[in-house]
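[1] Predicted structure and sequence below. I'll ask about it afterward.
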Amino acid sequence: MTTGSTQSSILHQPRAVWAVAFACVIAFMGIGLVDPILKPIAEQLDASPSQVSLLFTSYMAVTGVAMLITGWLSSRFGAKRVLLAGLAIIVVFAALAGSSDTIGQIVGFRGGWGLGNALFIATALATIVGAASGGVASAIILYEAALGIGIAAGPLLGGFLGDISWRGPFYGVSALMAVAFVAIAIFLPKLPRPERTTSLLDPFRALRHRSLLTMAITALLYNFGFFTLLAFTPFPLAMGAHQIGLIFFGWGVCLAVASVFVAPRLQRRFGTLPVVAAALTAFAVDLAVMAVYTDDKSVLVVCVVVAGVFLGINNTLVTEAVMLAAPVERGTASAAYSFVRFGGGAIAPYLAGKLGEEVNVHVPFWVGAGATALAVVVLLSGRRVLAHVDDHEPAAHSVDEARVLVAADA
C-alpha cells in the first residue's frame, strides 16, 4: 500500500471513530489542563501549594485503583456502556469542580473525574480498533494523533480559559465531553463483549512476575519526577495562567513528537532498555538543573520544555516493555502496571508541595531527580529478567496492545 493510500484509509473513517477520537483528545487534555490554573486557584481560594496539588493526587489515586476493575467491567457490560459511563462521570464531576467554592470540594470532585477517566481511557482505543477502517495500524495512528493533540492542547486551553476564570477549564471539559457523549451514543454501534471474562485478582497475580514488577516500580519512581514537574513548577514560575499554558504547550508538543517520531528510531538503533535508561537519566539531570536554578525562571522554562522530549521517549518505550515483560494478557499487565505506577502520581504532587512550603522551593526538584535516578537503578537491576524485551523486534500494533497503550500513556 502506498503512503497516499494509507493516509486516505486513515482519514476515511466511520463517524463513530471520529467521535471516540474527539473524546480521546479531550480526555488527554486533562493531563495538563489544570497546570495553568494551579496558582490562581491557590490565590483565590486561599490554599497552599500542597493543598492545590491534591487535585493531581485524588485524580491519580482514583484512576490507579479504578484501572483494576475496568477490564472486569468491560468483559461483563461491554465496551460501549463502560465508555459512555466514563464520559458521563467526567461531564458531571468536571462541572461540579468548576462550581466548587473550596479546595476540598475541587479535590473530591477531581477524584470522581479520575474514575470517569479510568473507565474511558481503558476502553477508548480498543473501541477505535474495533470500529476503524483500514486495519489496526490506522486505528493506532489515529489514537496516537489524538493523544499528541490532547497533551499539547490541554495546557493551551487551560491557559486561555484560566485567564478568564479558574473555573473555565473545568466547565470547558464538561461541555466538550457532553458533546462527545452524545456523538458516541448516536454513532457508535453496540460492540461485542470479550470472549473471556476478567477476574479482579488477575492484575495482582501478574505482579508476581519480577519482570513486570520491575517495570511498575521503575514507573512509580519516575512518576515522582514527572508529577513534580507537572504539579509544582507553576509555583516557582509565578506567571499568569496564559503564560503557564504556553510553556506547558511547548512541553506537550515536545512530548508528542518524541513519542511518535523519536522513540521508535532510537529503539531500532539502540534497543528498548538502553534508551529508557538513558531517557530517565537525562530527565533526572534536567530536574537537578531545575533544583539548582529554581530562582531563574528562564532556566525553568527551558527545562520544562526540554523535559517533554525525555518523557515522550520514556512513555512510548516503557509501554512496549510492559507489554513484553510478563507472560500474561496485555490488558492484565496494563491494569497491574497502572495501579502501581499511579501510586507515584498520587503521592508526588502533595509531597512536592509540602517540601516546597516547609523546606524550600529547591528540595522538591532534588527529590524528583533522586527518585528518577533511583528508577534507573531499579530498571538496570532487573535487566536479566527483562533481557527478552530487547530480543523482540519493535512490537507490531495489535488489538491487545490497545488496552496497555491507553493505560500506560494516560
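    Perfect, thanks for sending it.

[2] switch to C-alpha atoms for all contacts and neighbour counts from now on
    OK.

[3] Might you calculate how far stretch 212-231 sits from the centre of the chain?
    Between the mean C-alpha location of stretch 212-231 and the chain-wide mean there is a distance of 12 Å, by Cα atoms, centre = their mean, to the nearest Å.

[4] and if you look at stretch 151-171?
    Relative to the mean C-alpha coordinate of its chain, stretch 151-171 is positioned 18 Å out (Cα atoms, centre = their mean).

[5] buried sites along it?
    151-163, 165-171 (16 or more other Cα atoms under 10 Å).

[6] Okay, one more to line up with it:
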Amino acid sequence: MSSCTGSGTGALMLSSANAGSSSSSRASRSGSADGSWCSTTRRCTSTESSASSCDRTVTAAGLGSVPPVAAAQPSLPREVYVLSVVGGCVMLGLGLVLPVLPVYAATFGAGPTQIGALVALFALMRLATSPFCGRLGVRFGERRVLVAGLLLCAVSSALTAFAGSYGQLLVFRGLGGVGSVLFSVSALATLLAISPADQRGRASAVFEAGFLLGGICGPALGGLLALVALPAPFMAYAVLLLAAAVLTLAVLRTGRTAGAEPGRDVVGLSVLLRDRRYPVACLAALAQGWVLFGLRSALVPTVVVAWRHDVTWVGWAFTISAVVQALLIMPAGRVVDRAGRRPAMIAGTGVAAAAITALVFVDGYAWLVVLLSVYAAGSALLNAAPAALIGDVVAGRAGSGVAVFSMCTDVGAVVGPVVVGLIAERVSVPAAFGSGAVLLVVAFVASWTLTTVRPTRRS
C-alpha cells in the first residue's frame, strides 16, 4: 500500500498479469494529473506460470475519485504470429494452384464433370478425415499432427506436378485434402490452447488474417507461374509447405508453448454439447461454410455472368470484399475480446444475415459488390468470435471439440453448393440466396441466448 499527501485521495484497484512463481512486492513512481507524485506498491501472487493476479492500490494526491484506467493489453504469444504465417503460406499455395487446376486437369483429357469431381474430392476428403483429427491430436499431440499435415500436403502437391494421368491426379488431390484438414484442425487447436482467454479474439483474427492475405495474393501469382509451366504452381506450393513445416518445428517446440502435447486432459463431445456456447459456435460455422462456398463461390459467379458480365467482374467483386474483410479482421478481434463474445456474435450474424437477405432483391452488379462487402464486415466478426467461443469451451483440453467445429464448416462447404444449385434450378435464384439467409438468421437468434461474459486472463 502507498499514500501521498494532498487535499484528496482516491483508490484504484487494477488487475494485471505476472509470470513469476512466488509472491513479490514492487515499488514504482506514478504521477498525478497536476504533476504531483506518489509511490505505488503492487503485491503479486501467482500459482500458475501463465496466469496470476496482482492487486495494485494507488492513492493519488489531489485527484479525488480516480476513474478506472484500462491497462495496456499484453502482446500476443509469438506462436500466434508463427501460426498466422504458416496459415498464410498454406492459403498462398492454395491460391497458386486453384486457378490452374482446371486447366491442368484438362491436359489429361478431363471434362467439366471430371474437373468438378477433382475439386469436390478435396472437400470430401477433408470432411471424411475430420472425425479422426481429435483422436490423432490426443494420441500424438496437435503439433506433430500439424507438421504431418503440412508434409502430406507438400508431397501431394509435388506428386501432382508430375502426375501422368487423370487417375493419378485424383489420388494426389485426395491426399492433399487429408493433409489440409490435419493441418487446419491442429493449427486451430494449437492456437486456442496457447492463447489466453482475454486474447483469443485477437489471436483468431491474426490467424485468419494470414489466410486472407494468402488467399488474396495467391491467384495472381499462380497465373504468373502458370505462364512458365502449368506444373510450376504445384511445385511452388510444395516448397511453401516445406518451409511452413520447418518454421513450425523450429518455433512450436514441445512443452507449454506448443500448447497441444500428448497427455493433456481430454474432454468428450457430449460434455461440450451441454455448453450452449459450443453448438452456437458450430451453427455459425455451418452458416459461414454454406454462404461462402454455396452462395458466394458457386452461385454469385453464375448470377454475374447472367447479367452479361464476364468472369473478370466476378474476380473484382471477390477481391473488393476480401480486402474489406482483411481491413476489418483485426478490429473485429479486438471487439471480440473487449466487448465479449455475445455482442460480437450478434453483430456478426446480424450484419451477415442482413447482407445475404438483401441479395435476394438485388438485380445489379454495383449493389452486389456493396452487399458482398457488407457481408465481409460481418464475416470478419464471424471469423474471430466463434473460434474464440470454442477456445473458451475447450479451454486447452484435447479431444474432438475443434475437429467437430471445423467439420461444420466443411459440411456447409460440401453440401451447400449442391443444395443451393438445386434450389436455384428448381425454384429460383433468390430462393437459393434465401437458404443462406435463413441459416444466418437462425445463428443470429441463437447468439442472443448466450450470456455476456467478458473473458479475463484468469478465465
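    Great, that's in hand. Owing to the predicted nature of the structure, the values given are computational and were not obtained by experimental measurement.

[7] returning to that earlier point: can you flag which of the buried residues of stretch 151-171 of structure 1 belong to helices?
    Cross-referencing these against helices under DSSP state H gives 151-163, 168-171.

[8] Let me know the helix or strand that the residue lying closest to residue 168 of structure 2 once chain neighbours are set aside is in.
    Residue nearest to residue 168 of structure 2 in three dimensions, not counting chain neighbours: residue 160, with 7.7 Å by Cα to Cα, 6 or more residues apart in numbering. Element membership of residue 160 of structure 2, judged by DSSP states H and E, is helix 142-161.

[9] That helix: what's the following helix or strand?
    Tracing the chain past helix 142-161 of structure 2, the next element assigned as helix or strand by DSSP H and E is helix 166-194.

[10] List the buried residues for that following helix?
    Taking 16+ other Cα under 10 Å as the neighbour-count basis, helix 166-194 of structure 2 is seen to contain the buried residues 166, 169-194.

[11] how much does it stray from structure 1?
    In the superposition with structure 1, the average deviation recorded for helix 166-194 of structure 2 is 4.1 Å (mean Cα distance after the TM-score superposition for structure 1).

[12] helices or strands up against that helix?
    Applying 3 or more Cα pairs under 8 Å, 6 or more residues apart in numbering; DSSP states H and E, one finds that helix 166-194 of structure 2 makes contact with helix 78-97, helix 112-140, helix 142-161, helix 200-228, helix 365-394, helix 401-426.

[13] hang on, the earlier thing: from the chain's centroid, how far away is the helix holding residue 160 of structure 2?
    Relative to the chain's own centre, helix 142-161 of structure 2 is displaced by 20 Å; criterion: Cα atoms, centre = their mean.

[14] How about residues contacting that helix?
    Counting contacts by Cα atoms under 8 Å, 6 or more residues apart in numbering, the residues outside helix 142-161 of structure 2 that touch it are 136-137, 168-169, 172-173, 175-187, 189-190, 231-232, 234-235, 237-239, 241-242, 244-245, 248-249, 252, 254, 258, 260-261.

[15] Likewise for stretch 269-289 of structure 1?
    By Cα under 8 Å, 6+ apart, the list of residues contacting stretch 269-289 of structure 1 from outside reads 222, 225, 229, 266-267, 303, 307, 310-311, 313-314, 317-318, 321, 365-366, 368-370, 372-373, 375-376, 379-380, 383, 389-390.

[16] count of neighbours near residue 194 of structure 1?
    Other residues within reach of residue 194 of structure 1, judged by other Cα atoms under 10 Å, total 14.

[17] do the one 3 residues further on as well
    Residue 197 of structure 1 is surrounded by 13 other residues when neighbours are defined as other Cα under 10 Å.

[18] Now do stretch 19-31 of structure 1: everything it contacts.
    The list of residues contacting stretch 19-31 of structure 1 from outside it, by Cα under 8 Å, 6+ apart, reads 117, 121, 124, 127-128, 142-143, 146-147, 149-155, 173, 176-177, 180, 183-184, 187, 410.

[19] tally of neighbours for the closest residue to residue 451 of structure 2 other than its chain neighbours?
    Nearest in space to residue 451 of structure 2, with sequence neighbours left out and distances taken as Cα to Cα, 6+ apart, is residue 342 at 6.5 Å. Summarising burial for residue 342 of structure 2: neighbours were counted as other Cα under 10 Å, giving 22.

[20] What strand or helix carries residue 342 of structure 2?
    Secondary structure assigned from DSSP H and E places residue 342 of structure 2 in helix 341-359.

[21] got the angle between that helix and helix 365-394?
    Interaxial angle, helix 341-359 of structure 2 versus helix 365-394 (axes from the mean of the first three to the mean of the last three Cα atoms, to 10 degrees): 150 degrees.

[22] which parts of helix 341-359 of structure 2 are buried?
    Buried residues in helix 341-359 of structure 2, counted by 16+ other Cα under 10 Å: 341-359.

[23] Stretch 38-46 of structure 1 now?
    Neighbour counts using 16+ other Cα under 10 Å place 38, 39, 40, 41, 42 of stretch 38-46 of structure 1 among the buried residues.

[24] now, which of those residues sits nearest residue 238 of structure 1?
    Nearest to residue 238 of structure 1, judged by Cα to Cα, of the buried residues of stretch 38-46 of structure 1 is residue 39 at 7.5 Å.

[25] Would you mind listing the residues in contact with the closest one?
    49, 234, 235, 238, 241.
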